[in-house]
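Peer 1: coords please:
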Amino acid sequence: MFTAYAIITVITILANAGIAAADFSRAGFVVANSTEVGVPQTWIPRLAALKAAGAAGLLLGLMGFTAIGVAAATGLVLFFIGAIATHIRARVHHNIVFPGAYLVLAAASLVLVLAVAVRD
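Peer 2: Below you'll find the model as predicted:
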């Protein structure tokens, strides 16, 4: 079980760190997507910081700080539920798969960290 948790969580960390870096650098696709769903450009660095904090928290969870890992995974699940809700509200469905994929990764990390924590 720990192996699955470690693999999925590392993928989730890399994915969130990568998109946070794209947000911080204001990559063209980030700015275009934010504009399309109605998220103000001034929010992008704050949203990037939340994604980066989630990735860092997941890493700390892997290093044995389980409560931080649970909190980070929970935060990322809530974050990406909000992202999907934002897409739905804006009626932008053509790229909703991206926040959906991040949500699936975060949810899988949460389920697995909880499963590992219960076993210990």
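
Peer 1: rest of the way, CA atoms for contacts and neighbours
Peer 2: Will do.

Peer 1: contacting residues for the residue most central in space within the chain?
Peer 2: Residue closest to the average C-alpha location in the chain (C-alpha atoms, centre = their mean): residue 76, at 4.3 Å. Contacts for residue 76 (C-alpha atoms under 8 Å, 6 or more residues apart in numbering) come out as 51, 54, 103, 106.

Peer 1: Please provide the structure for the following sequence as well, for comparison with the first:
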Amino acid sequence: MFIGYVVLAALLALAMTGSAVATFTRNPAVVGSMTKVGVPDGWLPWLGTAKVAGALGLLAGLVVPVLGEAAAVGLVLYFIGAVIAHVRVKDYAMAPALVLTVLPAIALVLRMASA
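Peer 2: This next block holds a predicted model:
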């Protein structure tokens, strides 16, 4: 189980870091998607920071299990919020948000099972 967590945590940390960079640099695709669902521009730095915190927490969870678990819960909640934002404005192009809701949930299960 721990090897599964390591692999998934590393891949999620890489994805979250890339997504955070795209958020911080105001990548048009990311900003366009967030604007489409009603995210205010002033929230972007906070959302990028949450992604970085999730990435670092998942990696810290390799050594301190509770940090990995907390980070996984945080990312699940973050992406549940993203899915809700998409549904609220009837934007059903939310496959990435759905996948990124499920993957940290799996990471949480793997981290808890290997502790």
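
Peer 1: follow-up on the earlier one: the residue nearest to the centre of structure 1 maps to what in structure 2?
Peer 2: Using TM-score structural alignment, the equivalent of residue 76 of structure 1 in structure 2 is residue 75.

Peer 1: and what of residue 114 of structure 1?
Peer 2: So, by TM-score structural alignment, residue 114 of structure 1 is matched to residue 112.

Peer 1: Give me the helices and strands touching the host helix or strand of its match, please.
Peer 2: Taking DSSP states H and E as the criterion, the element that holds residue 112 of structure 2 is helix 95-114. Packing partners of helix 95-114 of structure 2 (3 or more C-alpha pairs under 8 Å, 6 or more residues apart in numbering; DSSP states H and E): helix 2-24, helix 65-88.

Peer 1: which residues are contacting the helix or strand hosting residue 51 of structure 2?
Peer 2: Here residue 51 of structure 2, judged by DSSP H and E, is contained in helix 44-60. Outside helix 44-60 of structure 2, the residues that touch it by C-alpha under 8 Å, 6+ apart are 9-10, 12-14, 16-17, 19-21, 23-24, 67-72, 74-75.

Peer 1: From these, keep the buried residues only.
Peer 2: Taking 16 or more other C-alpha atoms under 10 Å as the criterion, what is buried in the contacts of helix 44-60 of structure 2 is 9-10, 12-13, 16-17, 19-21, 23-24, 67-72, 74-75.

Peer 1: on that earlier part again, I'd like to know how far the match of residue 76 of structure 1 sits from residue 28 of structure 2.
Peer 2: 23 Å (C-alpha to C-alpha, to the nearest Å).

Peer 1: next one: residue 106 of structure 2
Peer 2: Applying C-alpha to C-alpha to residue 106 of structure 2 and residue 28 of structure 2 gives a distance of 30 Å.

Peer 1: quick one, which of the two is more surrounded?
Peer 2: Shown here are residue 106 of structure 2 and residue 28; by other C-alpha atoms under 10 Å, residue 106 has more neighbours (17 against 12).

Peer 1: hmm, back to that, the helix holding residue 112 of structure 2 against structure 1, how far on average?
Peer 2: Helix 95-114 of structure 2 differs from its equivalent in structure 1 by a mean of 0.9 Å after superposition (mean C-alpha distance after the TM-score superposition for structure 1).

Peer 1: Report the angle between that helix and helix 65-88.
Peer 2: 160 degrees (axes from the mean of the first three to the mean of the last three C-alpha atoms, to 10 degrees).

Peer 1: contact partners of helix 95-114 of structure 2?
Peer 2: 1-2, 4-5, 8-9, 12, 61, 65, 68-69, 72-73, 75-80, 82-83.
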